[in-house]
Each structure stands twice: as structure tokens, then as C-alpha cells.
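**Q** With the input below, show me the fold.
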Amino acid sequence: MLNVFPRPRPLSSLLLHDPSAIDHFLRHCSSPRQAGQIHAVLLHLHPASAFLAAGLVSLYSRLRLLPLALSAFLSFPHRARTPLLCNSVLRAHLRSPSALLSLHSRLPFPLADAFTFPLLLKASSLLSDPLLSSSLHARAVLAGLHSHLHVANELISVYSNHNKIHVARQVFDRMPVRNIISYNALLSGFAADRDYRSADDLFRRRMGPAGMAPNPVTWTSLLSVHARCQRHREVVDLFDEMRAGGTESTAEAAAVALSVCAYVDGVGLGKGMKIHGYVVRVGFGGYLFVRNSLICMYGKLGNREDAEGLFEDGGARDLVSWNALISSYAAGGHCEEAYAVFSQMERSGEVEPNVVTWSAVIGGFATAGLAESSLCIFRRMQQADVQPNAVTLATVLSSCGELSALESGKEIHTYTMRSLMDRNILVRNGLLNMYTKSGSLRKALLVFNRMSEKDLISWNTMITGFGMHGFCSEALDTFDNMVQAGFKPDGITFVAALSACSHAGNVEVGRRLLDQMVHEYKLTPAMEHYSCMVDLLGRAGLLKEATALVEGMQMRPNACVWGALLNACRLHGNVVLAEDCATSILGLEGEITGNYMLLSNIYAASGKWQESAKMRVMAKARGLKKQLSQSWIELRKKVFAFSAGSSLPHQTEEVYEVLGYLSRHLDSKNIEQELDFVGYFHTSKPSKRC
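**A** Prediction:
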């Protein structure tokens, strides 16, 4: 439009007495040269117009010409430097918050008003400086502007970003007037804090009575908080509720809804395809982040053709696109496919794999039980000079634990200390898991005792570690310490504690724990809890009580529960009860080879050779194969697995030497010396419960 004004003079003549025309051109100008022409006109004809000067500063900011924006501000006389113009130049520097704050402190600005404080607060938030934010809040209080709508809304956002949601809520509650932005800011804070209950309360009970109708931003925040809390079904239901109420979705809301579809049992694919159709109709399909969400959804649901089709459709793709396809395959258990895409990514040269890419592949192999491959890929990652994050380290530490690769685990532990990542609770929990599974309970206890902050996973890991090493008293003491520290036990906690009781044969404590789980903590026992309790009762010879427990279950017992009872029958030679169990076990979904072998051995022990052979034939006919138990030994950072009676590969003489050494020195006295450390680390008198 400004092309009709090629020279400054005609432009000046036309706009001489028409400020509204100047304002129009300021809003629509897209040329630095024409912006300079308007600047010259303003200085000559309207030097005192703060409104037009602010428009010029905004124009330079829009054109990414910050030096000219500041120059324009300084070129106008002091009488034009009203709060409007000053706020305009501050807003122009929001992309550089440090420069904004420096500018405000150096230049002679008038007193901050209700539009200045939000800009300063936003800058402090972008700098992640909570002390500065609090200082600005105090200044707003002194100026009497802390309750102003714009200032209070920004305070809510800032405190939410600083993880001070309780302060944000106080600001919200004290506001004399609120608008939809106030509610959206607090909802966004609840989403960041993963507090879906407070978000629901605000949305359901406070917005309606206040006459606030939710807008698309409101729904997006509400969807986000439920997604972050893994309330996947609720996210899908809320998305449907939003659409049914006539609110148009944002692209971000659609991406959130798509991200949870893979975790909604039974209807996830149908819901995802429905949302896919919607995003295509409204034009969101062109957004790269929406397409990446679609790739993730289809990949995790096993729809490889759809995922690959979206990935290969010829549109733009970035690192997130590659990571979406790799992560979806890895999360779905398709680790080989994930690695194939990873290799394709390396060959293509489009983008370099980052830590998220490597972590996804490493995690995929670890989840699939291929711990050795997981460690090998981690070594490749180190060679590629990509620094691991907390998720990567926790995953490879878990792989070390599965392999009992203690030396490799120690090496990673050393790396975490050098990089200061051992302070991350995810990494520390990984260290606990690795040391307990690798047989180094002493090291695990050292890590645990040095943790300044523990979460439920930390306590559960330590209870499990004590239990698997036979320290029932220490496991139960840790359980009590956890409760005293204010943690509420979950199902995993009780599995660990009941398992410890089972190893130690402490029936009374096991009974009390199961009762405590149901009546005090209102937890419903799962198969794992029943299996532990049946094993505990069965080993103690209380077969009648164990049988009654199985028959009284509110769910159909699975093969593991029946297997625990069957093992008790083997221990105590109860063939009659074993045969009763057999009628329930045979043909059971999820049947396992071990139960057939137990039945076969029970029959053989009682001289029923024909029935014993029949069990083995039935197992073979059902395609069930006995999995050989394996032992692991780590030598020179390489893990060797072997079974009883098997031979190791050639060139493993050192392994045989180590095994021989262990065999010669593994006597009860040495074992006692190795295991007496528990009392050393306990300051209180050991419990006598086990």
C-alpha cells in the first residue's frame, strides 16, 4: 500500500494533518525504508505524539530492528516519553529480557504503571529469577498496583513458572476482579504443577459461578494437566466435551489429545483416527508438531504403515519427527524397527541424533529385555560425544542391574559424579536399582543414606533390595522409616515387604502387612500380593490357609498364584492338593512351563511316573519350553552368561579361573563376613521381627 509513496516529500504532504492515516501505515508497513520515511515525518510534524511514537517503536520491533526502535525512542523529546511510549520500547525488548531490565534501569523512565510491571515481571520470568520477581512484586505493592488486573495476571503466570503455585493461588484469591486470562494463568500453573484436582476444582466449581465461559486456551491447559498426570482417558473425554460444547480446538489441544490415544485401552486407535480426521478438516495437519503427534500415536499403537506414511509424506520434517517415529517404535516394544529408523537417520544426514534419539533407542532395547544391546548402544553414544541426560543414565543403570554388570555400573556412577548428575533423583534411584540387583547392597545403602531427598521409588527399591538379599528385618525397618517420613506405601511397596517376609518365613508380619494394606491404606491386593502371601503361607506349611486365601480371591487366580500353591505342595509332598490345583492350572491363560514341571516332579516324587511323563508331554504339546536359569559373571566389563552343565565359549579361560576361585573361597565364614555390614550401617538396634 505504501508503494504509492516512493519519496518522503509526497508522503509528508499527504499525512500532514491526518494522524489516523499515519497510524494505519504504521500498522501495515513492512519495509524498513518506508519505516524510516514515516519516522522522519513524525519527527518533523508530530514530535509530541506519544501515541504515534509508540506505534513507530512497535513497527521497528516487528521488523526485528531493535537498535532503530531504541533510537526512535531516544529521538523524541522528553515531553513525548509518556508511560505509553516507554512501555512500547520495553515491550520491543521482550525477546532480550536482560536488555529490557537494563534499559529500564538506565533510562529516565516515568514511574512504572499497570502496564510496565507486567513487562518487567515477564522479563524476570524469562530469566528464571524468582528473587527479582519477588522484588518487583514488592514494588508493585508499594505502588498500589499489585491488585490491578494486568499486574495480578502476570504475577500468577510468573509464580507458576517459578514453581510457586501456592503464591500464584494466593494472588488469584486476593484479586478483586478477574477475567478469563486470570483463570487460564492459574490453570496453566496447575498443569505445570501436575495438580489435576485443583485444576478440575477451578474449572468445574469456580469458573461457572463466576460467569466465565472457558475458551480454547482454558481447555488446552485442562487437557495438559490431565495428560501430565497420565489421566489418559480423561484427556480424551475432555476433548470430546470441548467439541460437544461448541468450542473450537487449538492445534496444541489436538496434539495433547493425540499424544494420549496410545494409552487409552480398547478405543485409543478409534479416538485417534477421529481426532486425525478433525485436524485435517480444520487445517491443523500442516502444523509440524501435530503431524509429529500423529506419528507417535500410530507408531505406539502398532500402525507402522500410517506412522511411516505420515513421516514419508514429503512434507517438512525435523529432529522431533525422527524422534517421534523412533520413540513410538521403542515404546511399542519394536526395538529393531526403532534401531532401523535410527540408522536411516544417521545415513540421511538430515539431522544429527540428539540425546532424546539415543535415549529412545537405548530405552527400547532395555524395555524389550535386551540389556546387553542397550549397553552397547550407550557405548556408541559415548563415542559419538553425545552427553547423556538423567533418563539415559537411569536406563543404562537399569540394564547394568539386569546383567549384574557391577563394574560397568560403577563406571557410570563415576561419570554421574563427575557431571554432577548423581544429584538427580532419577539417577540416584537408578544407582540404587543397579547396586541392589548386582549384589552390592553395601554400595546401595551408601547411596540411599546420602540422598538428601527420597521419593517412593527410592524407598521401594531399598525395601526390595533388602528383601531379595534375605534381610527381612532391615526391609521392614525401612518400610517403617518410610511411613514415618510421610510416604504412603503403594502396591509395589507391599509386594517388596511381603516378598521379604516370604524369604524369611515370617507369617505373622506378612498377615499384618496384608491386613494393613487393605484396611489402613485402602489398597486392593493384586495378583503379585496374593502370590507372595500364598508362597509365604505355603512355605510355612499352612497349606489349608493358603488354599482358603486362593479360593477367597475376588479375581480369578492366575498361573503365578497357582504356581505358588503348587510349589508349597511340592515342598510338603501333598499330592492330593497338587492334583486339585492341576485342574485349575491346566489350560489357564498365561500358563507357564514351571507349573507343568512342578506337577511332573510332584508325581515323580510320589512314584506316579506315568502321570509325571504325561505332564511333560502336555507341556511340549502346548509349545511350552523350560527356560534354563542362568548365572552371570562380569570380567573386564564383559558379561558372560552360563547355565549349570553348559560350557562357555572358547578363549574364556579367565572366566573359569574366576569361577574356580569363587568356588574355593565361598564358605559360610566368608559369607558372614561379607553380609555383616547391615548392622554396621544401622544406628538403632536391629529388629527381631524376622
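**Q** alpha carbons only for contacts and neighbour counts from here, please
**A** Fine.
**Q** Isn't residue 577 up against residue 569?
**A** Yes. The pair residue 577 / residue 569 is scored as a contact, 6.8 Å apart, by CA atoms under 8 Å.
**Q** Between those two, which is the more surrounded one?
**A** For the pair residue 577 and residue 569, the greater number of neighbours falls to residue 569 (24 against 17), based on other CA atoms under 10 Å.
**Q** I'd say that one and residue 578 touch.
**A** Yes. Using CA under 8 Å, residue 569 is in contact with residue 578, at 5.8 Å.
**Q** Can you check which residues contact both of the two?
**A** Common contact partners of residue 569 and residue 578 (CA atoms under 8 Å, 6 or more residues apart in numbering): residue 602.
**Q** got a list of what residue 431 touches?
**A** Contact analysis of residue 431 by CA under 8 Å, 6+ apart lists 394, 397, 409, 413, 444, 447.
**Q** Okay, helices next: where are they in the stretch 101-250 of the chain?
**A** Assigned by DSSP state H, counting those that start in this stretch, the stretch 101-250 of the chain shows helices spanning 116-126, 130-142, 149-161, 165-173, 180-192, 196-201, 216-228, 232-244.
**Q** Could you also give me the structure for this second sequence? I'd like to compare it with the first:
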Amino acid sequence: MYADCGSIDAATQVFFLIDRPNLFSWNILLTAYAQNGHLDRAAEIFARMPERNLVSSNAIISAYAQAGQIHKVLSLFTTMLQKDIISWNVLLKAYGEQGNATLAKEVFDKMPEWDLVSWNAMIAAYALCGHIGKARSLLGRIPIRSVLSWSCIVQAFVQHSGDLGDAREVFFEMPEWDAASSTAIVTLLSQQCGLEQAQEVFNGMQHRNVTAWNAMLLVYIRCGHLEGAESVFHSMPRKNIVSWNSMIHFHVQNGNFESAKRMFLSVPEHDVFSCTDMITGYARVGLLKDAVKIFSEMPESNVVSWTAIAAAHAQLGYTVEAMDLFDRMAERDVVAWTMLLTTHAQAGKITEAKTLFDQMPERNSSSWNAMVAALAQSGDLEAAKSLLDRMPHHSVISWNSMIAAYGRLGYLEEAKKLFDRMPEHNLVSWNSLLAGHAQNSRKAEDLFASMPERNLVSWDSMLAAYACEGNARATARMFERMPETGLISWNLVITITARAGHGQATLDFFRLMNLGGVLADEITFTGVLTACNHLGLLAECWEFVLSMSADYHLAPAMEHYCSVVDILGRSGQLKNAEEIIRQEEEEQGSSSGAAAWRALLAASKMQKDGARAIRSARSVIRLDGGKSLPFIVSVGL
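**A** Predicted structure coming up:
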């Protein structure tokens, strides 16, 4: 009784109170130690036994099998004078659990008989080694199949194949679903974002453990379904650290930092995964001190957390500190090296980035891509092309970086040649080539028409091609054809119509943008204020400037006030215009006022206010170091 309850000490005390323990008593004690993982004591009891039988031998080989000591299992098995199906099954399962399907099959073929445990053990051995075809074939030969037999096949598909179709076929052939197979199929569906099918399986489960709940949670997370993920999370009868970490990671990756923070503060315990996610989250919202605090309070850290805190410093401009953290890392993997390389590249330190690249003990495709992109973006196309040719495996990302760089610098023929050399193209490849043709709408039109697929970036690139040529009508027509629009789309059509003098059309587009729920930014308002300027709408112009901060939480820049200054100046309100400039110079700094003073200078000359024109000219010269002298001469000063 004590042995069955796991109370080995009590069982031992009872055993030694027996005057002359018989073989049955010895076997009970041996089995107690064997089943509870006390291998050394089990071996000691086995050696002290005055006599042994088949039960004794099966108990000790099971203990060695449980400990993974296959050589001891085989040694004892070969010396056993008597063996039964339990003995054979122990050896069979031992080989299978070691991942040796070949030896497991040899044992299986030698067995004098098989029971359901034997069949399931052989199927499990094949499944563990990824031999799914052999496992399915064996499943068809079983005289009587159990749920475990089917479950092994389903789990094999999940772990080794990833083939959802075959896994579902086997799963739905099962006479009944167990927790293991249901959880396995839900896990596979999460990788394929099969939300409806996963929900069907999950709802059909009679018993759901925390692993099953976590698998369903992961389905919603991988499908980007925030509401569904939160519903599953809050419905869980029991949560573990995996549940909490999954939700924290989901919120951080989707920019829901406040939600991630609330959840992090509610977690019963923090581990390296949740802390690392929060370091990334704090960095993304610019709270470096909080990220450092999380890192310093971590119970343990690893190379991922060290990389995260170093990346946090790098992203916020603290390159020296990022380098210092990198130097202090106990271990560095290729991700850490690539992070530091990218940090230097983004800071324009191409020489330092190249030095790091040369020092890397190992490189992956991300490392090569980062270095190719850095060289290309710096304009060193020859070095970038040379590195691209040296890459052991060209990825579409590296090709796209080069095409984008050639296009940006105007080398369109080279971009097209590189595009034609690519073994395969993705949408980014096409968009990179299209963006390079933004200065030539005719060629851009031909390329756009030949694209096998398009997304919003493709349409925006074509829109930009018309806008760059100043073709407001073509831009508006293209805009109306777009299947979807985004902020860039609206800004392009608003800006080009404003510059072309179609002020009313600009304001109409702005109203439609608001009705569509697209939030305007600083570029939008530059176009809107330009339109107001052309139409002479002084009151509306000023209302839009005030609305920027009151309704959109945007800080008006000097370029926005320039429109107000220009329209005030042309309406003869030069004094008010000058007061606005001086007020903004005090708030934003004198270096930002040259454009506004030029606008006031032109207006003062037009209104024949010589004194104000001279003051404006002096301010312009003071602010831009004489760069505007040709303009000042052109207005007659």
C-alpha cells in the first residue's frame, strides 16, 4: 500500500519489520524504488534479493529503461532465463524512446507475440523518428487499434511533417479523440492559422488540460486575432507561465505596450522570456530606463535578453553603450552579432559595420543581408554587388536590397538586369523595381501592368510616379482606381493637387480622408494649408493649424506656420505675420525660421513695406548663412 502511494520510506520500514520477507515482498519493494525513479536503490535491492523471478527482472530492466540506460537494459535482457511479452515490450520501448527505430524494428520482428502495447510502441518509435509512412502502414496492420495508436500518428505529423491535410485525415478517422491528439492537431492548425478548424477540434475535446488551452490560445495569436486570444486567455480555468508569456509577447509584437505592461505586472512569476519581451516593448516606446530596470532585476539572463537590452540602447541612439553591452556578453550568437552590425549601419558607420562583419565567427542569411543593405544604402554599389556575389546562398532579401539601391540612385538599367537575374521574384522585388521608375510614369505604367500581383505599396509607387511628374489629373484618376488606400496614398493626392493649385479638390480629398477614418499627419496638413493659401482662406488656414494640436495631437512645425505667414502677408496683415514668426522662433528655436522670413520678405516687398522687408532679409541672411542672397537680390533688395 505504502509503495503504491509513493511513500518509499514507509514501505522500506514496513519491509524490514517482516521477519522473513518472501519473494513477493522483495518484488514490491523493488518495484516501489523502480517506479519512483530511485535507480541506485532499486539496483541495490535487486542485488540483495535471495531469489528472483520474472517480475523482479522486468522491474529492474524497466527502471534502467526509464533512466535511458539502454546498454544495461540489453545486458540484463540477454541474461534473463525467462522472458515474457512485458520483457520484450520494455526493450522495444527503450530503443524507440532512444530514437533508434531500426533496432526497435529488429526487436519487434523477433518477438514471439505482440500485444497492443507492442504495436503502439513500434508505431511510436517510427513516429518519433519521423518515419510517418511506416507508422501509418503499421497502423493498418494492428488487429485492434487503440486511441493511443492513432494519437501517435497525429503527433508524428505535427512534430515532423507539418502536413495539415494528412494529419487531419488521420485525426478525423479516429474513433474517438484523446487530449494528446486533439492538442497536437490544434497546435498544427495554429501554425497554419486554421482558426475555424482548430475551434471545431477544441470544442469537441471532452477534457482540456492547460497544454490544450495554450494551443488554442496560440491559434488566435498566430492569426492576429486579439479579441479571440483575450477571450481564450480569460476563459482558461488554469494558466501557466506559457499562457502569460504568449499574451505578453503578442501585445508587444503588435504595439499594444500598455496591455503588455498590465499583463506583465499581473504575472505570478516572471521568467527570462517575459522579461525579454518587456525590454523590447519599453525600447519601442522610448523608455530605456525602464528597459534597463527590467534587465537588472531579471532572476536570470541569456544571450537573447542580453541582445535585447543591447538592441534597446542601439535603437535609441546609444551606440557606445550598445557596444559596451555586447563586449560584456558571456556568450554571443549570430543574432547578437547581426544586431550590432545593423546598429552601426543604421547610424551610418559603414566602416565599423564592415569590420564587425569580417570579425563574425559565423554568419547567417540575415548577417549577409544586413551588410549588403548597409553598403547599398550608403551608395557603395560596387562593394554591395561584390558582397552579393560572394554570398553562399542568395536570398530574395539581398537581391531586393540591391534593386532598391540601384533604383534609388537612378541606375535603372542595372536594377532591371539584377531583377532579371533573380531566380525568383516576390512582391517586394517588383515594388523595388517599380519605385525606381518613379521619375518615368510611362515605364512605370508598363511595369505596373506586368506585375503578377499588387499591394498597397505597388499602387502608392504608381501614384508617386504621376505625382513626381506633377500630373495632378493622372494622380487623382489613379487614386480613384485604387482597391485600398492608406496614409501615403492620401498624402500623395492631397499634396499634388495642392501644388497644382487645385485647392478645392485638396480640401475635398481631406474631408473624404477624415470620413474614411484615416488619421492625418504633418505631411497631410502641409498640403491642406497650401490649398488654403492658394484659395486665400485665411480663417480656415488658421483653424487647421489650431486643429493640428487640438484634434490630432500634432505639433505644427515652421513649414505649417509659413502658410499662415504667406496668406497673412498677401492679405496685408504683415504685422500679424511677423509676430507669428517671432513667437514660433522663441518656441522652436531660431534655426527653423528662415523659410518663414523668406515668405514675409516676399510679402513685404509686394506690399511695399520697405522697413519690414529689410528686417526680414537680415533675418534670412542670419539664419541660412547667405544661401538666400540670390532670392533677396531677385526681390530687389
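**Q** TM-score for this pair?
**A** With the length set by TM-score structural alignment, normalised by the length of the second structure, the two chains reach a TM-score of 0.78; 561 aligned residues with a CA RMSD of 3.5 Å.
**Q** Of the contacts of residue 431 of the first structure, which is the most crowded?
**A** residue 397 (30 neighbours).
**Q** Can you say which helix or strand has that residue in it?
**A** helix 390-403 (DSSP states H and E).
**Q** in the helix or strand following that helix, what's buried?
**A** The helix or strand immediately downstream of helix 390-403 of the first structure is helix 406-418, counting by DSSP H and E. Buried residues in helix 406-418 of the first structure, defined by neighbour count with 16 or more other CA atoms under 10 Å: 406, 407, 408, 409, 410, 412, 413, 416.
**Q** and if you look at stretch 594-607 of the second structure?
**A** Within stretch 594-607 of the second structure, the residues scored as buried using 16+ other CA under 10 Å are 594-605, 607.
**Q** list the contacts for residue 543 of the first structure?
**A** 537, 565, 568, 569.
**Q** Would you mind naming the helix or strand containing the equivalent of the last one over in the second structure?
**A** By that I understand residue 569 of the first structure. Per TM-score structural alignment, the equivalent position to residue 569 of the first structure in the second structure is residue 604. With secondary structure defined by DSSP H and E, residue 604 of the second structure is part of helix 594-606.
**Q** Contacts for that helix next, please.
**A** Helix 594-606 of the second structure is contacted from outside by 558-559, 561-562, 565-566, 569-570, 574, 577-578, 581, 610, 612-614, 616-617, 619-620, 623-624, 635, using CA under 8 Å, 6+ apart.
**Q** any idea which helix or strand comes after that helix?
**A** That would be, after helix 594-606 of the second structure and using DSSP H and E, helix 610-624.
**Q** could you check the angle helix 594-606 makes with that next one?
**A** If you take axes from the mean of the first three to the mean of the last three CA atoms, to 10 degrees, helix 610-624 of the second structure sits at 160 degrees to helix 594-606.
**Q** Buried residues, helix 610-624 of the second structure. List them.
**A** Neighbour-count burial for helix 610-624 of the second structure flags 612, 613, 614, 616, 617, 619, 620, 621, 623 (criterion: 16+ other CA under 10 Å).
**Q** Need the nearest residue in space to the first one, chain neighbours excluded.
**A** The shortest distance from residue 612 of the second structure to any residue other than its chain neighbours is 6.2 Å, reached at residue 604 (CA to CA, 6 or more residues apart in numbering).
**Q** Quick check: chain neighbours aside, which residue is closest to the residue positioned nearest the centre of the second structure?
**A** A centroid search over the second structure (CA atoms, centre = their mean) returns residue 253, at 6.3 Å, as the residue closest to the centre. Closest residue in space to residue 253 of the second structure, ignoring its immediate chain neighbours: residue 281 at 8.0 Å, by CA to CA, 6+ apart.
**Q** I figured the one you found hits residue 258, correct?
**A** No. Judged on CA under 8 Å, residue 281 of the second structure makes no contact with residue 258 at a distance of 9.3 Å.
**Q** Which one of the two is surrounded by more residues?
**A** Between residue 281 of the second structure and residue 258, counted using other CA under 10 Å, residue 281 has the larger neighbour count: 29 against 13.
**Q** Distance of the more buried one relative to residue 316 of the second structure?
**A** Distance, residue 281 of the second structure to residue 316 of the second structure, using CA to CA, to the nearest Å: 13 Å.
**Q** for residue 25 of the second structure, same thing?
**A** Look at residue 25 of the second structure and residue 316 of the second structure: by CA to CA, they are 70 Å apart.
**Q** Mean deviation, the helix or strand hosting residue 138 of the second structure versus the first structure?
**A** According to DSSP H and E, residue 138 of the second structure maps onto helix 132-141. Comparison of helix 132-141 of the second structure with the first structure after fitting gives an average deviation of 4.3 Å (mean CA distance after the TM-score superposition for the first structure).
**Q** Show me the contact partners of that helix.
**A** 119, 122, 123, 124, 126, 127, 145, 149, 150, 153, 156, 157.
**Q** and the gap between the fifth one and residue 86 of the second structure?
**A** With distances defined as CA to CA, the gap from residue 126 of the second structure to residue 86 of the second structure amounts to 20 Å.
**Q** Mind checking which of these two has more residues around it?
**A** Using other CA under 10 Å, the more surrounded residue of residue 126 of the second structure and residue 86 is residue 126, with 27 against 18.
**Q** With adjacent residues omitted, what lies nearest to that one?
**A** Using CA to CA, 6+ apart and skipping the chain neighbours, the partner closest in space to residue 126 of the second structure is residue 135 (5.4 Å).
**Q** State the number of residues packed around the one you found.
**A** The number of residues packed near residue 135 of the second structure is 25, by other CA under 10 Å.
**Q** Same check on residue 143 of the first structure?
**A** Counted with other CA under 10 Å, residues neighbouring residue 143 of the first structure total 13.
**Q** Next up, the contacts around it.
**A** By CA under 8 Å, 6+ apart, the contact set of residue 143 of the first structure is empty.
**Q** Likewise for residue 577 of the second structure?
**A** 564, 565, 566, 568, 569, 600.
**Q** And residue 415 of the second structure, what's its match in the first structure?
**A** Residue 415 of the second structure maps onto residue 378 of the first structure when the alignment is built from TM-score structural alignment.
**Q** what number of residues lie near its match?
**A** If we define neighbours as other CA under 10 Å, then residue 378 of the first structure has 23 of them.
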